[in-house]
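S.K.: Mind folding the following:
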Amino acid sequence: MSAEVWVLVATAVLAVVAICAALVAVRAVRQMSRNSQPAVAPQPAPAAVVETPTRPAAEVVLLDSADVTTDDLEPRIVEGRLVVPPTQQQVVQTVLGRPGVRLSVFLHGAAHALRPESRDRISALMRREFRRRRRERLQAGRRAVRSTRPTPPSDQWLGS
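M.R.: Next up, the predicted model:
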């Protein structure tokens, strides 16, 4: 196969992998947003901030979601620091941003693209596209020849 075909195959595989990764990410965000729409609860009264001379009062610390129970999901002050637990969206973004997860998503998409049915579908699409472009080139060439060199009138039209 020519280098052009290899480049097209690599581009097609890369496109399939990117689409798969995007679908996985969109599905995770949609599921997360469906699950994270709680009823609006009244806000508790803010607690007094205890300031210490060594630390600023506005320092924010995010807790790991595994260490926090559902009752502890409201901001609180611990040792003079405002502790805010992460939202579900922040947790999902953090997890999906990790290199291991990103590599896993990439490998899953590559494995899907390399399956025989996906390869056959991609090669059929590329074959159709090549044929369509070739047909268009040939038609454009014929039109160009016709426009520069009109056909002479035939005897049939002259009435002879």
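
S.K.: C-alpha from now on. contacts and neighbour counts both.
M.R.: Fine.

S.K.: The chain: helices as residue ranges?
M.R.: Using DSSP state H, the helices assigned to the chain run over residues 3-35, 88-96, 99-114, 116-148, 155-158.

S.K.: Save those helices as CSV, and put in mean neighbour count too.
M.R.: Shown next, in CSV, are those (neighbours: other CA atoms under 10 Å):
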stretch, mean neighbour count
helix 3-35, 14
helix 88-96, 14
helix 99-114, 15
helix 116-148, 12
helix 155-158, 7
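
S.K.: this one as well, want them side by side:
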Amino acid sequence: MTTDLKLTPPQNLYKQDYYMWLNITAQQLRDRQFDDVDLDNLIEELEAMSGSQRRELKNRLIILLMHLLKYQYQPSRRSSSWVRTIWEQFYQIESLLEDSPSLKPYYEEIFNDCYLKAIPAASSETKLPIKTFPSLSPFFPQDVTNPDFIYSLVNQEEI
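M.R.: The predicted model follows:
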């Protein structure tokens, strides 16, 4: 016996078949069937998407800052892998900020906190003492999102 999920109340469909719920909700919106839209779950999903973008920005910034610290404070271990990671995180952050310019104030708000989180990560990976790294970021938020700054930093000497 099969159940026609399209006849299931929207709140149940959300729990039973998320993919179908997304497609039906999108079609209801396209068809302007606003009274049929499962608003509670739609609002929850939109809020989750917003949080996801913020978490991704924060995580990528921590990784970028950690690699910039590793690159700057452990020059003898520099590798093309570190440079690739720096550029990858740079491009992903750039893309997030281009797609969602309203994240820019959040980026500036979290920058120092991300830097402080990058220090123990860099210390752990480099085996350098935490006190090796300055407590205030040697990088400015606008520099870390500037390709010229990244290029000049990672091309100080050939790997």
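
S.K.: Any idea what the TM-score is?
M.R.: Here the superposed chains carry a TM-score of 0.27, computed using TM-score structural alignment, normalised by the length of structure 2; 58 aligned residues with a CA RMSD of 4.2 Å.

S.K.: if we can go back for a sec, now the helices of structure 1 as TSV including distance to Arg76 of structure 1?
M.R.: Shown next, in TSV, are the helices of structure 1 (distance: least, CA to CA, whole Å):
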stretch	distance to Arg76 of structure 1
helix 3-35	24
helix 88-96	18
helix 99-114	31
helix 116-148	52
helix 155-158	96
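
S.K.: Those: which one's closest to Val61 of structure 1?
M.R.: For those, the distance to Val61 of structure 1 is smallest for helix 88-96, at 13.4 Å, taking CA to CA.

S.K.: Leu29 of structure 2: neighbouring residues, count only.
M.R.: A count of nearby residues for Leu29 of structure 2, using other CA atoms under 10 Å, gives 14.

S.K.: cool, and the one 10 residues further on?
M.R.: The tally of other residues near Leu39 of structure 2 (other CA under 10 Å) stands at 14.

S.K.: Quick check: it vs Leu22 of structure 2, distance?
M.R.: 12 Å (CA to CA, to the nearest Å).

S.K.: now Val154 of structure 2
M.R.: Val154 of structure 2 sits 43 Å away from Leu22 of structure 2, going by CA to CA.

S.K.: Tell me which of those two has more neighbours.
M.R.: With neighbours defined as other CA under 10 Å, Val154 of structure 2 and Leu22 compare such that Val154 has more, 20 against 15.

S.K.: residues contacting that one?
M.R.: The contact partners of Val154 of structure 2, by CA atoms under 8 Å, 6 or more residues apart in numbering, come to Tyr71, Val83.

S.K.: these two touch, right, Ala21 of structure 1 and Gly109?
M.R.: Yes - counting by CA atoms under 8 Å, Ala21 of structure 1 touches Gly109, with 6.7 Å between them.

S.K.: any idea which helix is longest in structure 2?
M.R.: helix 39-73.

S.K.: If you count contacts, what does that one end up packed against?
M.R.: helix 80-99, helix 104-126 (3 or more CA pairs under 8 Å, 6 or more residues apart in numbering; DSSP states H and E).

S.K.: packing partners for the longest one?
M.R.: In this case it means helix 104-126 of structure 2. So helix 104-126 of structure 2, by 3+ CA pairs under 8 Å, 6+ apart, packs with helix 39-73.

S.K.: Buried residues in the helix it packs on, which are they?
M.R.: 42, 54, 57-71, 73 (16 or more other CA atoms under 10 Å).

S.K.: Next, the angle from that helix to helix 104-126.
M.R.: Per axes from the mean of the first three to the mean of the last three CA atoms, to 10 degrees, the angle that helix 39-73 of structure 2 makes with helix 104-126 is 50 degrees.

S.K.: and helix 39-73 of structure 2 with helix 80-99, angle?
M.R.: Using the same axes, to 10 degrees: helix 39-73 of structure 2 against helix 80-99 is 140 degrees.

S.K.: Quick check: Ala12 of structure 1 touching Arg121?
M.R.: No - shown here, Ala12 of structure 1 and Arg121 do not form a contact pair, counting by CA under 8 Å, at 10.7 Å.

S.K.: Please name the nearest non-neighbouring residue to Val83 of structure 1.
M.R.: Val61 (4.9 Å; CA to CA, 6 or more residues apart in numbering).

S.K.: neighbours of that neighbour, just the number please.
M.R.: 15.

S.K.: Now that we have the helices and strands packed on helix 39-73 of structure 2, can you turn them into TSV and tack on mean neighbour count and distance to Met49 of structure 2?
M.R.: Formatted as TSV, the helices and strands packed on helix 39-73 of structure 2 follow (neighbours: other CA atoms under 10 Å; distance: least, CA to CA, whole Å):
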stretch	mean neighbour count	distance to Met49 of structure 2
helix 80-99	16	13
helix 104-126	17	15
